[in-house]
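With the sequence up front, the predicted model follows.
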Amino acid sequence: MTAKLRPDAKIVVGAFLASGTVHLVKPDVFAPLMPSWVPAHREVIVASGVAELLCAVGLLVPGTRRAAGVASAGLLLGVFPGNVKMAVDALHGSNRTLQAVALARLPLQLPLIRGAWRAGRG
C-alpha cells in the first residue's frame, strides 16, 4: 500500500495523521489560530482535520497519490494564515518559548508544502 512513498511524503502523512486526529478529538486546541475573518471556526477546524486525514490516506495509496499531493499542498497553503496568526499573537505575549516555536513553524511550512507536492509526483 505504501510502495515507493518518498521520505518527505512519510513526514507529511505522519503530520497529517497526528494533526487531523487532534482536530477531531480536541478542536479547541486550534481555535486560537483561527483568523477572525474565517467564518464558522469550529466547523472549519473539524473540516480541515477531516481533509488532513483524507490527504494522509490518499498519499498512502499509489492510485490517489498524485491528487492527494496536490490537495495536501493546497491544504497546507490554506492553513498558513493560521500559522501566521499564531506567530503574530505569540510576539504580542511574553512567552519566549511560544514565540520561538511559533516563528519556527513558519519556514517549516515550506518543506512540508514541497514534500506534499513532491509526494504526488513520485
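The structure has been received and is ready for your questions. Numbers count the residues shown, from 1 in each chain.

For the rest of this, base every contact and every neighbour count on C-alpha atoms.
OK.

who's in contact with residue 38?
Applying C-alpha atoms under 8 Å, 6 or more residues apart in numbering, we find residue 38 in contact with no residue.

Can you tell me how far it is from residue 13?
Distance, residue 38 to residue 13, using C-alpha to C-alpha, to the nearest Å: 26 Å.

Count the residues that sit near residue 39.
For residue 39, the neighbour count with other C-alpha atoms under 10 Å is 10.

On the three-state scheme, it is what?
coil (DSSP: H, G, I helix; E, B strand; the rest coil).

let's bring in a second model and compare:
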Amino acid sequence: MAHFAQGESFGAMVPGWVPFRLGLVYVTGLLEIVLAFLLLVPRTRNQAGVLTAIYLVAIFPANIYAAIVGVPAPGQEDVN
C-alpha cells in the first residue's frame, strides 16, 4: 500500500531515464498485492513463489541505484 501512499518517494528510487516512473511505481504496487494474494492460495502458491522471486530480482537494481545516489527509503528523512 505504501506504493500508493508514498508514490513519489518510491519514484525517486527509479533512475531518471526510466519513463513513467510514477506509473511504474503504481504497477509494481498492484503487482505486489496480487502476488501476496496468490501466495495465500494453496493452488497458486508455488507459481506465485517463483513469480515473487523473479519480481524481487527484477526490482533489486532500483534498490542498488537508490543506495548509490543516496535516495532515502520511502518514509525516511535521510539514508542513515
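Structure's in. What do you need? Note that the coordinates shown come from a computational prediction; the quantities given were computed from them, not determined experimentally.

Can you calculate the TM-score here?
Their TM-score after superposition, calculated using TM-score structural alignment, normalised by the length of the second structure, is reported as 0.81; 74 aligned residues with a C-alpha RMSD of 1.7 Å.

For the aligned residue in the second structure for residue 28 of the first structure, list the residues it contacts.
Taking TM-score structural alignment, the alignment pairs residue 28 of the first structure with residue 8 from the second structure. Residue 8 of the second structure is in contact with residue 22, counting by C-alpha under 8 Å, 6+ apart.

Name the helix or strand for residue 8 of the second structure, please.
helix 7-11 (DSSP states H and E).

can you check residue 13 of the first structure too?
Residue 13 of the first structure belongs to helix 7-25, assigned by DSSP H and E.

so where is stretch 63-73 of the first structure in the second structure?
Using TM-score structural alignment, stretch 63-73 of the first structure corresponds to residues 43-53 of the second structure.

what about the helices in the first structure?
In the first structure, helices defined by DSSP state H lie at 7-25, 41-60, 65-91, 96-119, listed in chain order.

Select, out of those helices, the one closest to residue 33 of the first structure.
Closest to residue 33 of the first structure of the helices of the first structure, according to C-alpha to C-alpha: helix 65-91, at 4.8 Å.

Report the inter-axis angle for that closest one versus helix 96-119.
If you take axes from the mean of the first three to the mean of the last three C-alpha atoms, to 10 degrees, helix 65-91 of the first structure sits at 170 degrees to helix 96-119.

helices and strands around helix 65-91 of the first structure, which ones?
helix 41-60, helix 96-119 (3 or more C-alpha pairs under 8 Å, 6 or more residues apart in numbering; DSSP states H and E).

try it again with 10 Å
When contacts are defined as 3 or more C-alpha pairs under 10 Å, 6 or more residues apart in numbering; DSSP states H and E, helix 65-91 of the first structure sits against helix 7-25, helix 41-60, helix 96-119.

Give me the buried stretch members for that helix, please.
For helix 65-91 of the first structure, a neighbour-count test (16 or more other C-alpha atoms under 10 Å) marks 65-73, 75-76, 79-80, 82-87, 90-91 as buried.
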